[in-house]
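*Asks:* Sequence plus predicted model, see below.
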Amino acid sequence: MTLKEKFAYMATGKPYNDLDPLLIEARNKTTEDTNKLNAENNSAKKEELIRKLFGSAGKTPFVNPNFRCEFGQNIHVGDNFYANYDCVILDGAPVTIGDNTIIGAGSVVTHDIPAM
């Protein structure tokens, strides 16, 4: 099963092996990517890293350090997304966050957040 197929299966809500070697490898890569993102101070480079990490991102996405996520690829954010310090998004399944959304410092996101 490919990683894409595993993500599709995980999104069904059925039990899966969280210790699957492919998922562990994907998490390790995500940890490397978030470490780079958290160390970057240049806004343009930071936005480029966000776009590489997330499944999709609208205009002007921004995250403060120490941002963490499980896979990144399952995160979809709208325009003007802002994650404050120490934000965690657990994206074992797709997480869609709407336009003009601010996530407060120290928040943990485990499901979709609609735009308000």
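*Replies:* That came through fine. Everything numeric in this text was worked out from a predicted model, so none of it was measured.

*Asks:* Could you use CA atoms for every contact and neighbour count after this?
*Replies:* Fine.

*Asks:* And the residue nearest the centre of the chain?
*Replies:* residue 72 (3.4 Å; CA atoms, centre = their mean).

*Asks:* what sits against the residue lying closest to that residue once chain neighbours are set aside?
*Replies:* Spatial nearest neighbour of residue 72, excluding adjacent residues (CA to CA, 6 or more residues apart in numbering): residue 54 at 4.7 Å. Neighbour list for residue 54: 72-76 [criterion: CA atoms under 8 Å, 6 or more residues apart in numbering].

*Asks:* for comparison:
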Amino acid sequence: MSEQWQKMVSGQNYQPWDAELTAKRQQAKVICHRFNQTCPSEESQRRALLAQLLGQESDAHIEAPFHCDYGSNLKLGKRFYANHGCTLLDPAAIVIGDDVLLAPGVVIATATHPIDPERRAAGEESAQAITIGNRVWLGANVSVCPGVTIGDNVVVGAGSVVTRDLPANTVCAGNPARVIRPVE
């Protein structure tokens, strides 16, 4: 892997328009496009495309349309389900536990850009891994920001923006998302 790839996956600043990174994103977009164009009844073809995208077999069930940056940085647990219109931007690892449900329109994004406009204009980017525990449910249009960890059994209310870690066994909502009550 290139120097820029190594920087990207390790959380350092990198140049996303590096030739190798651009080619890998393009490859993932082509696979996502094919996946999104398959008929829902073409289960074997959809599984093969998903395995190609992830670099491994998975029992995940993902509704079209689905989008990601690379696919190879996604680690999906058993019985993962993503409803229509989910986007997982994975320059850094997105590790998702077992029995996780994503409602329509969820965005999980590890990529971030500098606040400094000069560095941002120069194309600089970084990424921070996201970890989601087991038995988590993210409601419709939830956004999960870089570097966040969501504990086991968490429910995040629709439209929430998760900007910081959420503890296990809680119902959370808001912008930014905060604990509303424990899961009983």
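*Replies:* Arrived safely, thanks for sending. Fair warning: this is a prediction, and the values are worked out from it, not measured in the lab.

*Asks:* Got a TM-score for the two of them?
*Replies:* Overlay of the two chains. TM-score (TM-score structural alignment, normalised by the length of the first structure): 0.88; 113 aligned residues with a CA RMSD of 1.6 Å.

*Asks:* Please indicate which of the contacts of residue 54 of the first structure are buried?
*Replies:* 72-76 (16 or more other CA atoms under 10 Å).

*Asks:* Surely residue 155 of the second structure and residue 174 touch.
*Replies:* No. Using CA atoms under 8 Å, residue 155 of the second structure makes no contact with residue 174, being 12.0 Å away.

*Asks:* Looking at the two, which one has more neighbours?
*Replies:* residue 155 (24 against 16; other CA atoms under 10 Å).

*Asks:* Helix, strand, or coil at residue 50 of the first structure?
*Replies:* helix (DSSP: H, G, I helix; E, B strand; the rest coil).

*Asks:* All the strands of the first structure, in order from the start?
*Replies:* For the first structure, applying DSSP state E gives strands covering 56-57, 62-63, 68-69, 75-77, 82-83, 88-89, 95-97, 102-103, 108-109.

*Asks:* Output the ones you listed in a markdown table; the columns should cover distance to residue 37 of the first structure.
*Replies:* Shown next, in a markdown table, are the strands of the first structure (distance: least, CA to CA, whole Å):
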| stretch | distance to residue 37 of the first structure |
| --- | --- |
| strand 56-57 | 15 |
| strand 62-63 | 9 |
| strand 68-69 | 10 |
| strand 75-77 | 15 |
| strand 82-83 | 13 |
| strand 88-89 | 14 |
| strand 95-97 | 19 |
| strand 102-103 | 17 |
| strand 108-109 | 18 |
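
*Asks:* Now for the residue in the first structure that residue 79 of the second structure lines up against, how many residues are close by?
*Replies:* Applying TM-score structural alignment, one finds that residue 79 of the second structure aligns to residue 80 in the first structure. Residues near residue 80 of the first structure, counting by other CA under 10 Å, number 16.

*Asks:* give the contact list for residue 80 of the first structure.
*Replies:* 58-62, 99-101 are the contacts of residue 80 of the first structure under CA under 8 Å, 6+ apart.

*Asks:* please redo it, this time with the cut-off set to 7 Å
*Replies:* 59-61, 99-101 (CA atoms under 7 Å, 6 or more residues apart in numbering).

*Asks:* That one and residue 62 of the first structure: what is the separation?
*Replies:* 8 Å (CA to CA, to the nearest Å).

*Asks:* try residue 18 of the first structure
*Replies:* 29 Å.

*Asks:* Which residue of the two possesses the greater neighbour count?
*Replies:* residue 62 (17 against 11).
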